[in-house]
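Student: Here is a sequence with its predicted model. Questions after.
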Amino acid sequence: MSEAVPSGNLTRGERVPAIERASGRPWAEWLRLFEAANASTIGHSEIAKVARAALPDSLENPDWWAQGIAIAYEQHAGLRVPGQSTSGTFRVGASRTLPLDRDAAIAAWDAAHGELTEHRGHAAGPARTSRTEKRSFWRFSLDGAGKVEVSATPKGEDRVILAVSQEGLPDGDRIEEWRAHWKALLAEL
């Protein structure tokens, strides 16, 4: 990471109960496990491996949970603050469920917001679209404010989760302002 962050428990409060429920392990026990592994010195990937090894095999999507537990520990230990990536930059996201299929959701985003040349004073680069077996995407860069990905993921047969994620913010000072911006654009659809 590029800068030291303040130490102390900065874990987003809503994460801990979910981690405890999913893992069947109290947060204090997770902390003891990480301390025994000297996790504050081993880096994110290794912390996630420690978490993954301690999760029950019956847990659905254990790799995803291991990543979330590692992030929660890093926040708790002051290794990163909420919204900060392992690279030291910050990210923010917002989402909305819509009664559309994934391609129609991307088309709706493009029709409503595709002609915007800037977001919050940052010039928008040209958009690129792509599609995988599971998702459809609409991506662009923002001058001085990272990259934006709009993704549409089916949720059942007649709904989609349209998510906007922005990565590469230089600091976390304006995360909530960016979140409000993306939520407002999603609300227009």
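Tutor: Sure thing, it's come through.
Student: C-alpha only now, for contacts and for neighbours.
Tutor: Will do.
Student: how about the strands in this structure?
Tutor: Counting by DSSP state E, the chain has strands at residues 90-98, 118-119, 122-123, 128-131, 136-142, 146-154, 160-169.
Student: possible to save those as a markdown table with mean neighbour count and distance to residue 20?
Tutor: A markdown table is the format used below for the strands of the chain (neighbours: other Cα atoms under 10 Å; distance: least, Cα to Cα, whole Å):
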| stretch | mean neighbour count | distance to residue 20 |
| --- | --- | --- |
| strand 90-98 | 20 | 24 |
| strand 118-119 | 13 | 38 |
| strand 122-123 | 14 | 40 |
| strand 128-131 | 12 | 35 |
| strand 136-142 | 20 | 33 |
| strand 146-154 | 21 | 27 |
| strand 160-169 | 22 | 26 |
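Student: try it against this one:
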Amino acid sequence: MNVSKDGPGSGSTGRRITEKLSADALRERTGRDWDDWFSVLDAWDATRHTHTEIATHLRTEHGMDGWYAQSVTVGYEQERGLRQVGQSSTGDWRTSASRTVAAPAERVLAAFTDPALRGDWLPDAGLILRTHRPARSLTADFADSGAATGRLAVRVTALPDGRTQLGLAHEKLAGAEAVATYRAFWKDRLNVLKALLEQPGPS
């Protein structure tokens, strides 16, 4: 895999959710900004609770919408050192990527399951399928150049205009450096896949 690895502290593991969701936008939707919510959760002693308990507390005690409850919980956990960017609430490391491709859903998913087609955009990787629902989803063990490097979950959604929304999650990674590496890797590879599938056919 020809992807450079950024060193520690480079910010290559991605942005914190507090950088993606502005304090003003959060205040507009929930009535409080990040600092205010962090103070509320500190007063509740949230560091002693699980991710699910924190999100539930925000929903039931503060009437927060589910998506924002999850976002504030993740932001709090990152701010208080309970998890790092790219790390799930269970401690697993993961990254994700998505593309909208001008091709049918069945063909987009076949780009992962058909070895010949996969070789045109993902030549050095091996997949061992675990589940496969044609034109819908798959899960697979992922081996990069022969080394076991996590698990993929791929979902495709057919759009009304004939295009397909592709979502990919790469889970069970080794740590923050692997998250950074595979974030760049999948950005590059999905760009290649999109270009491949959108090539005009023979006239």
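Tutor: Looks like it came in fine. Everything numeric in this text was worked out from a predicted model, so none of it was measured.
Student: For the two chains, what TM-score is obtained?
Tutor: The TM-score (TM-score structural alignment, normalised by the length of structure 1) is 0.75; 169 aligned residues with a Cα RMSD of 2.6 Å.
Student: Let me know the outermost residue of structure 1.
Tutor: residue 36 (27.7 Å; Cα atoms, centre = their mean).
Student: one step back: tell me which of the strands of structure 1 approaches residue 17 of structure 1 most closely.
Tutor: strand 90-98 (21.4 Å; Cα to Cα).
Student: Read off where the closest one ends up in structure 2.
Tutor: Mapped onto structure 2 using TM-score structural alignment, strand 90-98 of structure 1 spans residues 93-101.
Student: Contact partners for the closest residue in space to residue 117 of structure 2 that isn't next to it in sequence?
Tutor: Closest residue in space to residue 117 of structure 2, ignoring its immediate chain neighbours: residue 111 at 5.4 Å, by Cα to Cα, 6 or more residues apart in numbering. Residues in contact with residue 111 of structure 2 (Cα atoms under 8 Å, 6 or more residues apart in numbering) are 117-118, 193.
Student: will you turn these into JSON lines that also has neighbour count?
Tutor: Shown next, in JSON lines, are these (neighbours: other Cα atoms under 10 Å):
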{"residue": "117", "neighbour count": "17"}
{"residue": "118", "neighbour count": "19"}
{"residue": "193", "neighbour count": "21"}
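Student: Residue in structure 2 paired with residue 161 of structure 1?
Tutor: Correspondence of residue 161 of structure 1 to structure 2, assessed by TM-score structural alignment: residue 165.
Student: buried residues in the longest helix seen in structure 1?
Tutor: Longest helix in structure 1, counting residues (DSSP state H): helix 62-76. For helix 62-76 of structure 1, burial by neighbour count (16 or more other Cα atoms under 10 Å) applies to 62-63, 65-76.
Student: now do stretch 181-188 of structure 1
Tutor: The neighbour-count check on stretch 181-188 of structure 1 (16+ other Cα under 10 Å) flags 182-183, 186 as buried.
Student: just checking, which of the residues you listed belong to helices?
Tutor: 182-183, 186.
Student: Need the residues you listed in TSV (columns: distance to residue 20 of structure 1).
Tutor: Putting these into TSV (distance: Cα to Cα, whole Å) gives the following:
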residue	distance to residue 20 of structure 1
182	30
183	29
186	32
